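Novice: Quick one, fold the following:
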Amino acid sequence: LLDGPYDEQTDLLADSLRVQGVLPVIEPNTAAGFTHVGPGAGETLDPALLSVAGPDAVVDWVFLELRDAASGTQVQATANGLVQRDGDVVSPQGGPVVFEADAGNYRLVARHRNHLGVMTDAAFTLSRDPIPVDLSDPALATFGTDARRLRDGKALLWAGNAVFDNELRYTGAANDRDAMLQRIGGVVPTATIGGYWVEDVTLDGLVRYTGAGNDRDRLLMGIGGAVPTAVRVEQLP
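Specialist: Just a heads-up that it's a prediction; the model follows:
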């Protein structure tokens, strides 16, 4: 689950990008800066998925990695995925996500263009038979410390990574707040801009610096909500 579009009242993610027609048909992970191991670059989704509403509606693209079981530092295979409103991740064709990798033991990493990634602390035995891995379950151990945000009994990827690095910063060099302000023009804080932007960390199709549902507040919550100089670092080796 992604913290940005998560609604505690429904336990679902908002699918505003799909509803507004700005969710890209071609995977955005390559352009965002993720590196594919194996196929996946330029992959397109089945357009029929954009017509699905309800809990199985697609929210956004995600990037998945299989890493070595021992240290989790070596990426063995990658795959594009689509996260649905209920948190399920499916392939761009709507089925289970498939990696081009040999059967064996791997750690799973889930990443997103403006959320901090997360990796399982233990390895899973993968084969041709699909298995569920529920990263939204707080009981599932993940690598590092406070790798996910806990909200209403769910574990979520931290939102706010508007400059696509490995940390959330509200102030200082290369901070995410300035990126949001620059996206709306850099001068008028009440301005907004619509579309599919990395600075839109709430995934509502609009970059907002102030007002209800703004992206800056979600970033501030990501670093703790009180100390603007705090930094949250992505928990990946």
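Novice: CA atoms for contacts and neighbours, from now on please.
Specialist: Fine.
Novice: now the spatially most central residue of the chain: how far from Thr192?
Specialist: For the chain, the residue nearest the mean C-alpha position is His112 (2.9 Å; Cα atoms, centre = their mean). According to Cα to Cα, to the nearest Å, His112 stands 23 Å off from Thr192.
Novice: one more, for comparison:
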Amino acid sequence: MTTILNTNNLIPLNSEDAYDTTAYGYTAIAVAGIPNSDIVDWVLVELRTGTASNTKAAERAAFLKSDGTIVDTDGTSPVTFSGLSVGNYYVVVRHRNHLAIMTATTIPLSSSSSLYNFTTAQSQAYGTDAMKVLSGGTYGMNTGDGNQDGFVTSTDFNVFNPKFTSAASGYEYPDWNLDGFVTSTDFNFFNPNFTTAKQTFVP
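Specialist: Below you'll find the predicted structure:
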């Protein structure tokens, strides 16, 4: 994954600039600086005791690295949740312009938990075809959700088009290839998911 936003100092230092705290119900995290050069962007990590949205036990912001791993705000440590009981949880991952994904089953979480790898198979994510096949046969999140409603629709195009016609640049929601510019390349990322009506399978 690209680190262009990081290289160009476009990643905000406060997670609230990526994910509104009221909409997502989490506590914003601010950092003094982006911790290292392989950070791609902010993500949200949510833990649930069940599949339904009202079973959320915790949610927090973290960083996505270029190799696909998610780390704490120091840029290297595993993501931790304070005040949470050891147990089995569904893990939801959200990105500001991609469709959210969730682990296919609950996974045991403790201070010694193994990493969960979404990239190895479509069956690693909850739902049917919840992820996209990437180069090399790995799996990742579908892009194109410019308004964060869980669907890739014409509404997302309406988010994209004014930014495209004004040649917007910076930290923009319809910058679907994360290069800091809203261009026809972003439309090319969006369009296949629009024509196939992609949506999240996270309830």
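Novice: which residue lines up with the residue nearest to the centre of structure 1 in structure 2?
Specialist: Under the alignment by TM-score structural alignment, His112 of structure 1 pairs with His95 in structure 2.
Novice: wait, isn't its match in contact with Leu44?
Specialist: Yes. Proximity of His95 of structure 2 to Leu44 meets the contact threshold set by Cα atoms under 8 Å, at 6.6 Å.
Novice: OK, contacts around the match of His112 of structure 1?
Specialist: With contact taken as Cα atoms under 8 Å, 6 or more residues apart in numbering, His95 of structure 2 is in contact with Trp42, Val43, Leu44.
Novice: Not counting residues beside it along the chain, what's closest to Leu206 of structure 1?
Specialist: Distances taken as Cα to Cα, 6 or more residues apart in numbering place Gly194 nearest to Leu206 of structure 1, at 4.3 Å, with adjacent residues excluded.
Novice: do Arg107 of structure 1 as well
Specialist: Leaving aside its chain neighbours, Arg107 of structure 1 sits nearest to Ala123 (4.4 Å; criterion: Cα to Cα, 6+ apart).
Novice: which position in structure 2 aligns with the one you found?
Specialist: Using TM-score structural alignment, Ala123 of structure 1 sits opposite Thr106 in structure 2.
Novice: residues near that match, how many?
Specialist: 17 (other Cα atoms under 10 Å).
Novice: cool, and Tyr26 of structure 2?
Specialist: 17.
Novice: Tell me how far it lies from Thr49 of structure 2.
Specialist: Where Thr49 of structure 2 is concerned, Tyr26 of structure 2 sits at a distance of 17 Å (Cα to Cα).
Novice: cool, Phe157 of structure 2 as well?
Specialist: Distance, Phe157 of structure 2 to Thr49 of structure 2, by Cα to Cα: 35 Å.
Novice: now Ile107 of structure 2
Specialist: According to Cα to Cα, Ile107 of structure 2 stands 10 Å off from Thr49 of structure 2.
Novice: Repeat that for Asp145 of structure 2.
Specialist: From Asp145 of structure 2 over to Thr49 of structure 2 (counting by Cα to Cα), the distance is 26 Å.
Novice: Would you mind telling me which of those two has more residues around it?
Specialist: Asp145 (31 against 18).
Novice: what's the equivalent of Leu64 of structure 2 over in structure 1 in contact with, if anything?
Specialist: When structure 1 is aligned by TM-score structural alignment, Leu64 of structure 2 is paired with Val83. Residues in contact with Val83 of structure 1, defined by Cα under 8 Å, 6+ apart, are Leu1, Val58, Val59, Asp60, Trp61, Val62, Val89, Val90.
Novice: From Pro138 of structure 1, how far out is the nearest residue to Val83 of structure 1 once chain neighbours are set aside?
Specialist: Nearest non-adjacent residue to Val83 of structure 1, counting by Cα to Cα, 6+ apart: Val89, 4.3 Å away. From Val89 of structure 1 across to Pro138 of structure 1, the span is 17 Å (Cα to Cα).
Novice: of the two, who's got more company?
Specialist: Legend: neighbour count by other Cα under 10 Å for Val89 of structure 1 and Pro138, higher for Val89 (26 against 16).
Novice: What lines up with Gly195 of structure 1 in structure 2?
Specialist: Checking TM-score structural alignment: Gly195 of structure 1 goes with Gly170.
Novice: burial count for the spatially closest residue to that match that is not a sequence neighbour?
Specialist: The shortest distance from Gly170 of structure 2 to any non-neighbouring residue, by Cα to Cα, 6+ apart, is to Gly180 (4.8 Å). Counted by other Cα under 10 Å, the residues lying close to Gly180 of structure 2 total 22.
Novice: for the counterpart of Gly180 of structure 2 in structure 1, what are its contacts?
Specialist: Alignment note (TM-score structural alignment): Gly180 of structure 2 maps to Gly205 of structure 1. Gly205 of structure 1 makes contact with Ser16, Leu17, Gln20, Val22, Gly194, Gly195, Tyr196, Trp197 under the criterion Cα under 8 Å, 6+ apart.
Novice: Now a ChimeraX select for only the buried ones of those residues.
Specialist: The buried residues among the contacts of Gly205 of structure 1 can be selected in ChimeraX (16 or more other Cα atoms under 10 Å) with this line:
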select :16,17,195,196,197
